[in-house]
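**Q** just to be clear, the model below is a prediction. Sequence and coordinates:
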Amino acid sequence: MQAVAVQIRPFETRDYDAVAALNNVNFPEFTSSADEIRYDDEHRPAHCRWARWIAECDERVVGGAQYEQYAGAYNPRKFSIQITVDPTLHNRGIGGRLYAALIDALREFDPISMNAMSREDMFCRVAFLQHRGFREEQRDWSSELDLDSFDATPFRKYVDSMRSKGFVVRTLADLLANQELDERELFDLWVEVQDDVPSPPSMDRTRRTFEDWRTRNLEHVSLFPEAYFIALDGTRYVGTTQMWRAPEKECLRTGLTGVRRAYRGRGIAFALKVVALEFAKQRGYGRVDTENESRNVGMLSINERLGFVKRPAWVHYVAEWSAASRA
């Protein structure tokens, strides 16, 4: 197909709506509002590098590209990249121009590798990455639950069983309203659970600071305190699941679900999921989305029992800089 003449320029704050629209059509299971993207940009840790570019054609935004680093997976020489192009303009050279801009900008940091994502059935994106030396290293299942057909009745016995063992479920909203939230205890629970979530082999897992976690958790624009559930054993926080607001008003997105190591095998995670889904249904939501790494058999089993239906997998790709920078 004939190449499209585009102008590549640095991102500007006026581009947030266009960036969100491109993100949502390219990554439909990971939609973000302009406000969410803006918030994340404004609260990036100082040591994590990032930059973004825009592709314009006839004064219309038709593509975007960015590199970034994450506090929870930080290596100064490793970068995540993302390229988005208007689907009606695929195979017109826009992605290649944006990729070249990324490569040129990254050279000064002496990278050793880059990673990217694509859904397995997005063949144009997959071919684009493979042509540039990217190889698959992990698969995540994206799943959804139709709440109109969800019936919590068969599962309430698991909630009753958990409570009969002395565990109490409270929401973040309740703890905040009663000035009982122990933020450090919740952070400690998150760290322990997150450490056991499978991650891509090339990722360097690093400890986030309490301040960064608080900013991206308790203060985030998509936080839904009433849908943030915590299981307690006395005053100890032992398990959690949360649902976060999504740009689609009828949908909620599942966050981190997990239980402290010493409390696993007691049905806490399953019971928390039941409580959360029943809450979502009662509030009139129509769908809950979730993602799980393909090796996370325990959580995948829980979701399947509850009726979640898998969608095409999202694949993590990695490329050595020596190969990717020559493409």
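**A** It's in.
**Q** from here on, just use CA atoms for contacts and neighbour counts.
**A** Will do.
**Q** which parts of the one helix or strand residue 185 maps to are buried?
**A** Using DSSP states H and E, residue 185 maps to helix 183-194. Buried residues in helix 183-194, defined by neighbour count with 16 or more other CA atoms under 10 Å: 186-187, 189-191, 193-194.
**Q** distance to residue 302 added to these, as TSV?
**A** TSV is the format used below for these (distance: CA to CA, whole Å):
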residue	distance to residue 302
186	23
187	24
189	20
190	19
191	22
193	16
194	18
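**Q** what about the strands in the protein?
**A** Remark: strands assigned in the chain by DSSP state E are 7-10, 50-57, 60-68, 78-85, 113-119, 135-146, 168-171, 228-233, 236-245, 251-254, 258-259, 287-293, 309-310, 314-320.
**Q** which of the ones you listed sits closest to residue 222?
**A** Nearest to residue 222 among the strands of the chain is strand 236-245 (5.0 Å), distances taken as CA to CA.
**Q** who are the packing partners of that closest one?
**A** helix 183-194, strand 228-233, strand 251-254, strand 258-259, helix 268-282 (3 or more CA pairs under 8 Å, 6 or more residues apart in numbering; DSSP states H and E).
**Q** got another one to weigh against that:
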Amino acid sequence: MNRLQQISADVEIRPFEERDYEAVVAVSNAVFPDRPWTEDELRYEDTHLDSNKYALERHVAVDRQAGGTCGYGEIRHLPWNFHPRKFGMTIRVSPELWGRGIGARLWDRLLQSLEARGALAVRTLVKEDRAHAMQFVRTRGFTEVMRTWDSHLDVASCDLSRFQEDVAQAKAAGVAIVTLRDELVNDPSCLPHVHALEMELGADVPNPDPFTPVDLQQWRQHTVDAPWFIPDAYFIAAIEGQYAGVSTLWRPQIGAWLQQGLTGVKRGYRGRGIATALKVRTVEYARTHGYAQIKTENEIHNAPMIAINDRFGFQRQPVWITFLKELAG
């Protein structure tokens, strides 16, 4: 047995348990330190996934000698692109142990589960600058289906005076920009209408699979009830009492940055400067509240949204590539 085989043999792959949350988050943050998250955030996501409809299966890799968790892998249904026999996949291994066969062991275990579930396809995200991960998926029969820019905005350097004309255009078109906090105060029954807006806009977001709307409860759990929700940074464009567009920011529990959520405008209201006016409000919020950076992602062919982000000064990072593997089912 060579050294790599010995290292792989010293690793146990077992089902995820409650005690593993802290270690799994530590591995994820070591792999992607620019996208840190917390044990509380992962727990929230797990406990608010509708287990009656959506599957989530996670396994951890444990070093038998050291006794620590050195990686994890999971498959899950994707609520916004739901198909009962299609899954998303994540595999993460502690960086100091890359190239030692641990990811391969996790993949083998996940593949067993996919086959047992009669899966038709599985997809995963890989950062383009991670050559080892690119090779890992390609040698296992995954093919590229989509590319998504990861972009970062330095809030302090963004010159908002450049967008006065866009804001004026939206205002002249009768657009009022309000926060979800304002709407909840004025009309506590507004959430079904906000949910309907997001579901309509979600269908226009580029994706490898068809968009599948989620119900009001699932949407609430992902937005207004979630720990990352900011009621004063959920901006809605309204025209004569009708919701026309939205732009949101989420607050991670670690770091002086904000995550850009959905930005979109209904088709009938486009071309009036609404998306830009909404984005101006997000940058104003970040600046007022002392956040240094806004991070966002956009599919590379989503030209209108990318053009807006370029105007604001978002700087493109290495792309996320969506890889898909079709299975026999």
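**A** Arrived safely. Keep in mind that this is a model prediction, so the values were computed, not measured.
**Q** which of the buried residues of helix 183-194 of the first structure sits closest to residue 119 of the first structure?
**A** Taking the buried residues of helix 183-194 of the first structure together and measuring to residue 119 of the first structure by CA to CA, the closest member is residue 194, at 23.4 Å.
**Q** separation between that closest one and residue 306 of the first structure?
**A** Residue 194 of the first structure sits 22 Å away from residue 306 of the first structure when distances are taken as CA to CA, to the nearest Å.
**Q** please work out which residues of the second structure line up with the helix holding residue 185 of the first structure.
**A** With TM-score structural alignment applied, helix 183-194 of the first structure matches the range 191-202 in the second structure.
**Q** that stretch vs the first structure - mean distance after superposition?
**A** In the superposition with the first structure, the average deviation recorded for stretch 191-202 of the second structure is 1.0 Å (mean CA distance after the TM-score superposition for the first structure).
**Q** ok, residues contacting that stretch?
**A** Defining contact as CA atoms under 8 Å, 6 or more residues apart in numbering, one finds that stretch 191-202 of the second structure is touched by 184, 211, 213-214, 216, 219, 243-246, 264-266.
**Q** which one of those residues sits closest to residue 149 of the second structure?
**A** When these are compared for distance to residue 149 of the second structure (CA to CA), residue 264 wins out at 17.0 Å.
**Q** what's the local residue count around the closest one?
**A** The number of residues packed near residue 264 of the second structure is 26, by other CA atoms under 10 Å.
**Q** quick one: it and residue 248 touch, right?
**A** No: using CA atoms under 8 Å as the test, residue 264 of the second structure is too far from residue 248 to be in contact (9.7 Å).
**Q** excluding its backbone neighbours, what's nearest residue 137 of the second structure?
**A** Nearest non-adjacent residue to residue 137 of the second structure, counting by CA to CA, 6 or more residues apart in numbering: residue 323, 7.5 Å away.
**Q** could I get the contacting residues of residue 89 of the second structure?
**A** Per CA under 8 Å, 6+ apart, neighbours of residue 89 of the second structure: 73-76, 122-124.
**Q** just those now: which is nearest residue 298 of the second structure?
**A** Nearest to residue 298 of the second structure among the contacts of residue 89 of the second structure is residue 124, at 16.4 Å by CA to CA.
**Q** give me the neighbour count for the aligned partner of residue 295 of the first structure in the second structure.
**A** Aligning on TM-score structural alignment places residue 295 of the first structure opposite residue 301 in the second structure. Using other CA under 10 Å, residue 301 of the second structure is surrounded by 13 other residues.
**Q** then the one 10 residues further on?
**A** Per other CA under 10 Å, the neighbour tally for residue 311 of the second structure reads 13.
**Q** now which residue in the first structure aligns to it?
**A** Per TM-score structural alignment, residue 311 of the second structure is aligned with residue 305.
**Q** same question for residue 13 of the second structure.
**A** Residue 13 of the second structure maps onto residue 8 in the first structure, by TM-score structural alignment.
**Q** please look at its match and residue 56 and confirm they touch.
**A** Yes: in this structure residue 8 of the first structure lies within contact range of residue 56 using CA under 8 Å: 6.6 Å.
**Q** just send the helices and strands packed on strand 236-245 of the first structure back as JSON lines, with distance to residue 50 of the first structure too.
**A** Below are these laid out as JSON lines (distance: least, CA to CA, whole Å):
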{"stretch": "helix 183-194", "distance to residue 50 of the first structure": "23"}
{"stretch": "strand 228-233", "distance to residue 50 of the first structure": "30"}
{"stretch": "strand 251-254", "distance to residue 50 of the first structure": "25"}
{"stretch": "strand 258-259", "distance to residue 50 of the first structure": "30"}
{"stretch": "helix 268-282", "distance to residue 50 of the first structure": "35"}
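**Q** of all these, which lies closest to residue 171 of the first structure?
**A** Comparing those by CA to CA, strand 228-233 comes nearest, at 4.5 Å.
**Q** what about the closest one, how far off from the second structure?
**A** Mean for strand 228-233 of the first structure is 0.6 Å (mean CA distance after the TM-score superposition for the first structure).
**Q** which elements pack onto that strand?
**A** Here strand 228-233 of the first structure touches strand 168-171, helix 172-177, strand 236-245, helix 268-282, going by 3+ CA pairs under 8 Å, 6+ apart.
**Q** looking for the alignment partner of residue 281 of the second structure in the first structure.
**A** For residue 281 of the second structure, the aligned position in the first structure is residue 275, judged by TM-score structural alignment.
**Q** so which of the helices and strands packed on strand 236-245 of the first structure is nearest residue 132 of the first structure?
**A** Residue 132 of the first structure lies closest to helix 183-194 among these, at 31.3 Å (CA to CA).
**Q** for that closest one, the distance to its chain's centre please.
**A** Centroid separation for helix 183-194 of the first structure versus its chain: 18 Å, with CA atoms, centre = their mean, to the nearest Å.
**Q** just to revisit the earlier point, could you say which of the strands of the first structure is packed most deeply?
**A** Of all the strands of the first structure, strand 258-259 has the most neighbours on average by mean count of other CA atoms under 10 Å, namely a mean of 26.
**Q** what residues in the second structure pair up with that one?
**A** Under TM-score structural alignment, strand 258-259 of the first structure corresponds to residues 264-265 of the second structure.
**Q** mean per-residue distance, the matching stretch to the first structure?
**A** In the superposition with the first structure, the average deviation recorded for stretch 264-265 of the second structure is 0.4 Å (mean CA distance after the TM-score superposition for the first structure).
**Q** chain center to that stretch: distance?
**A** 18 Å.
**Q** likewise for stretch 185-202 of the second structure?
**A** 21 Å.
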